[in-house]
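S.K.: Below is the sequence, then the predicted model.
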Amino acid sequence: MKLKLIVSFFLLTAGFAAFSQGKQTAPGVEKGLIKVSVMYPYAEGKTFNMEYYETKHMPMVAGFLGANLVKYTIEKGLSSGIPNQPLPFMAIGTFYVKSLSDYQAAIAPNRDAIRADFPNYTNISPVILVSEVVK
């Protein structure tokens, strides 16, 4: 038991040290990738169906992106970083893609279908941020 604990501690410490020195990144997230964050701000009276978003909407959009898509993530907002402050976002969907121009070319002809699906899971207008992964 003691040896297991020591080995676990060593692996955890070594992993943290490598991560903090920039030698390790999250799986599938590399410098230079384009990150498209689709953020759904919290507001009183707004709704969000996470099950639909996870099982229908995000897979649909991911399908439009094809081989350009490296990975996507879905986050459910839990709280603000400041105690007793409102939740900033109810959810955030993120696509990591290789090429911004290929992303835009894939989304453009499907924009109406994507927007038409919004009422199936939310009454929130998303805020979209396109960025480049630098580390």
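M.R.: Received the coordinates, thanks. Residues are numbered from 1 along each chain as shown.
S.K.: contacts and neighbour counts: CA atoms only from here.
M.R.: Noted.
S.K.: Tell me which residues touch Pro41, please.
M.R.: Residues counted as contacts of Pro41 (CA atoms under 8 Å, 6 or more residues apart in numbering) are Pro88, Phe89, Met90, Ala91, Ile124, Ser125, Pro126, Val127.
S.K.: what do you get if the cut-off is 7 Å, keeping everything else the same?
M.R.: The contact partners of Pro41, by CA atoms under 7 Å, 6 or more residues apart in numbering, come to Pro88, Phe89, Met90, Pro126.
S.K.: how far away is it from Lys98?
M.R.: Applying CA to CA, to the nearest Å, the value for Pro41 to Lys98 is 27 Å.
S.K.: Please compare the first structure with the one that follows:
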Amino acid sequence: MIRLNILYPNTPGTRFDIDYYLATHMPMAKRLFGDVLKEVTLEYGMAGVEPGSPPAYIMSCHMRFESIEAFMDAWSQIGEQLGGDIPNYTDAAPLIQFSRIVPFD
């Protein structure tokens, strides 16, 4: 299993429409990916480590897939539509990373 991590940096002046993201973009992502998407977790930034400091990221999206290849196969068909929706909710340039899920007890 792999996880696709999408992090939206919280830089001064960044626009992020959480309502649109939750009501429109993420339901679209789930619908377009279909069964290829095994799980999705969203995290909305609250604060940084220092008291009163802003979060480093406005939003973090973590999507689980069987493999990078499974993601890439789906993305080749839906990427233009899903990626084209990004300007509707943010002007942030997301940081994107694939990670291998490591079991730990």
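M.R.: Looks like it arrived, so ask away. Quick caveat, the model's predicted, so the values are computed rather than measured.
S.K.: Go through the contacts of Pro41 of structure 1 and name the one nearest Tyr103 of structure 1.
M.R.: Pro126 (17.7 Å; CA to CA).
S.K.: Could you look up the SS state of the most centrally placed residue in structure 1?
M.R.: Against the mean C-alpha coordinate of structure 1, by CA atoms, centre = their mean, the closest residue is Thr94 at 2.8 Å. Assigned by DSSP: H, G, I helix; E, B strand; the rest coil, the conformation of Thr94 of structure 1 is strand.
S.K.: The longest helix along structure 2 corresponds to what range in structure 1?
M.R.: If you go by DSSP state H, structure 2 has its longest helix at helix 68-84. Using TM-score structural alignment, helix 68-84 of structure 2 corresponds to residues 100-116 of structure 1.
S.K.: who touches the matching stretch?
M.R.: The contact list for stretch 100-116 of structure 1 (CA under 7 Å, 6+ apart) reads Ile34, Phe64, Leu65, Asn68.
S.K.: again, 6 Å this time
M.R.: For stretch 100-116 of structure 1, contacts defined as CA atoms under 6 Å, 6 or more residues apart in numbering pick out Leu65.
S.K.: And the contacts of stretch 46-64 of structure 1?
M.R.: By CA under 6 Å, 6+ apart, stretch 46-64 of structure 1 touches Tyr121, Thr122, Asn123.
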